[in-house]
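Undergrad: mind looking at a prediction? Sequence and model below.
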Amino acid sequence: MSVQGTKRRLSPKDVRSLKGERPIVSLTAYTTPIAKLLDPHVDFILVGDSLGMVVYGLDSTVGVTVEMMIAHGQAVMRGSQRACVVVDLPFGSYQESKEQAFNTAARILKETGCAAVKIEGGAEMAETVAFLSSRGIPVLGHVGLMPQLVNTTGGYRSLGRSEAEQEKIRRDAVAIDEAGAFAIVIEGTVEPLAREISDLVQAPTIGIGASPACDGQILVSDDMLGIFNDFKPRFVKHFANLAPEISAAVEAYATDVKARVFPGIEHTFQLKG
């Protein structure tokens, strides 16, 4: 199925149907202008809780609130027309019970107009994924490295290097797949395992620090654009290097302002006649 030329907004079902057809393209966005730039080129936009670090300068995603996700979800919806938009459920807003997850997810869908939510977790979250999916809320799963669990896993590191880790991630992916997730993010997982899981599950896999054999790929837009050029994980490729360009532009602006070169008369409003 080809969905590149469609006029309508893509749905989670459209994204799922791409497994075996072509690689799925995804990036994160948190603002209207960036969403507008991504929209023609991606299949789905993730309003990720990574906004906690990217936008707010937090040390992790743990401090992100539902209100933050709604505000940025609304901004991304305003800037996009064709991409499927998925919004993360932040830490503490869904783990307590499947009912809590439904209430949070329903609120986010209602207030943003997005198509789906993302939930981190494996077998322990399968019942919740099934509960939401059966009640009209499409779910993007997330296994492997889970940033919301950074306080219990000892930091950000690749997983799947031991048999025990491999078995857990494999079991998690199968459980989320069987629970009805329309797609599954695999993050920070050794390549052979991510490749194996992509063949094992029915849902398309979306890799980030995983495998080129995943059914799609996702990156944080600010990483891909080289806005944070002092932070480059192994799995990130800079498709642009905007940080020095932005810095140079600001320096030029400051120089012109100090020299009274900007604004020029052409940048001002004059009386007519």
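TA: Arrived safely.

Undergrad: drop to CA atoms for contacts and neighbour counts, all remaining ones
TA: OK.

Undergrad: residue ranges for the strands of the stretch 1-150 of the chain, please.
TA: 24-28, 44-47, 84-88, 116-120, 139-144 (DSSP state E, counting those that start in this stretch).

Undergrad: residue 243 is nearest to which of these?
TA: Residue 243 lies closest to strand 24-28 among the strands of the stretch 1-150 of the chain, at 17.9 Å (Cα to Cα).

Undergrad: show me what the closest one is packed against.
TA: Judged by 3 or more Cα pairs under 8 Å, 6 or more residues apart in numbering; DSSP states H and E, strand 24-28 is in contact with strand 44-47, strand 216-219.

Undergrad: next up, a second structure to put side by side with the first:
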Amino acid sequence: MRAKDIREKAGVDPITMLTAYDAKDATVVDEAGIDVVLVGDSMGNLRLGHDSTIPVTLDEMLSATSAVSRVVENALVVADMPFLTFGVDEARSVENCGRMLKEADADAVKLECGEHTVDLTRRLAQLGIPVMAHLGLTPQGENETGLFRQGTDEESARRIVEQAEAHEAAGAFSLVLEHIPANLGRIVTERLDIPTIGIGAGPDCDGQVLVVDEVVGLTEGTAPFGKAFGDVRGEMQRAVADYKEAVEAGEFPADEHSHVEEDLDELY
């Protein structure tokens, strides 16, 4: 799968996208036939023990993206660019994004966008680095905006539409819309030729994305726009509890879990 393949799905076939943070995640997601695997900086919250995505480093994202890219055979691998690795200095931003393709074998990068990323998107596209834009709720900006629904008034909704069109014109191949009113998601989707991928942006986007931990039921709860399709957390809790009980009861390891070497019987 390449960026152009995702772009061509706009208005044709629903796009499926999930996060993955390591090789095990990625193998399951790719084997299921998901179109896009996003190596999200949400691993800061979900895997690294942080309270937000902001502490995630470029090296951590390079390592996670490399692990995912090694095992994905069919899906498009998109690497999230972490906080302050882009949008400050253009040369450094280009270098950091380029490293995701050169060193981590990503197929594209995702930028949490605003007015400051239009020119960068244009430059990256010129250099052959596919850009997935991201508007609406942008978690890296939570210290300014908070983790609340965006685009809820006419002014902010109009700004999202304008920035969506600007990033499309700059060369973005797709656009993530996060936690915005469903009717705004429909308007943006209708205004663009590139596909929109929603997360809490309603059913009219060209595709949908969620974090894999929520989808499989590994988290304690889900975001208001998420859904658990499994109960991995419950299964893990049961398995760990059963293991603890078996060890304490002397039931594990049993004979079939042990190897006896008869030649050692006379060692002492």
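TA: Okay, I see it. Since the model is a prediction, treat every value here as computed from it, not as a measurement.

Undergrad: still on that earlier bit, of the helices and strands packed on strand 24-28 of structure 1, which is nearest residue 24 of structure 1?
TA: Nearest of those (Cα to Cα): strand 216-219, 4.0 Å.

Undergrad: which helices and strands does the closest one pack with?
TA: strand 24-28, strand 205-208.

Undergrad: and that strand, what's buried?
TA: Residues of strand 216-219 of structure 1 classed as buried: 216, 217, 218, 219 (neighbour count, 16 or more other Cα atoms under 10 Å).

Undergrad: including distance to residue 82 of structure 1, could the residues you listed go into TSV?
TA: Below are those laid out as TSV (distance: Cα to Cα, whole Å):
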residue	distance to residue 82 of structure 1
216	18
217	18
218	17
219	19
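
Undergrad: how many residues are close by the equivalent of residue 198 of structure 2 over in structure 1?
TA: Aligning on TM-score structural alignment places residue 198 of structure 2 opposite residue 207 in structure 1. Number of residues near residue 207 of structure 1 (other Cα atoms under 10 Å) recorded here: 29.

Undergrad: for residue 207 of structure 1, what are its contacts?
TA: Residue 207 of structure 1 makes contacts with 185, 186, 187, 194, 214, 215, 216, 217, 218, as judged by Cα atoms under 8 Å, 6 or more residues apart in numbering.

Undergrad: show me the two of these that sit farthest apart.
TA: Among the contacts of residue 207 of structure 1, 194 and 218 lie farthest apart (Cα to Cα), at 14.1 Å.

Undergrad: now do the helices in the stretch 151-268 of structure 2.
TA: Applying DSSP state H, counting those that start in this stretch to the stretch 151-268 of structure 2 gives helices spanning 154-170, 182-191, 212-215, 232-248.

Undergrad: now swap in the stretch 1-150 of structure 2 and tell me
TA: Under DSSP H, counting those that start in this stretch, the stretch 1-150 of structure 2 gives helices at 3-7, 23-31, 43-46, 58-71, 90-102, 118-127, 142-145.

Undergrad: and the ones you listed as CSV, adding mean neighbour count and distance to residue 244 of structure 2?
TA: As requested, the helices of the stretch 1-150 of structure 2 are exported to CSV (neighbours: other Cα atoms under 10 Å; distance: least, Cα to Cα, whole Å):
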stretch, mean neighbour count, distance to residue 244 of structure 2
helix 3-7, 17, 46
helix 23-31, 18, 25
helix 43-46, 20, 25
helix 58-71, 20, 31
helix 90-102, 18, 42
helix 118-127, 19, 52
helix 142-145, 11, 40
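
Undergrad: picking that back up, right, so the helices of the stretch 151-268 of structure 2: which one is the most enclosed?
TA: Across the helices of the stretch 151-268 of structure 2, the average number of neighbours (mean count of other Cα atoms under 10 Å) peaks for helix 212-215, which reaches a mean of 22.

Undergrad: aligned to residue 160 of structure 2, what sits in structure 1?
TA: In structure 1, residue 160 of structure 2 lands on residue 169 (TM-score structural alignment).

Undergrad: what do you get for residue 252 of structure 2?
TA: Match for residue 252 of structure 2 (TM-score structural alignment): residue 262.

Undergrad: skipping adjacent residues, who's closest to its match in space?
TA: residue 256 (5.2 Å; Cα to Cα, 6 or more residues apart in numbering).
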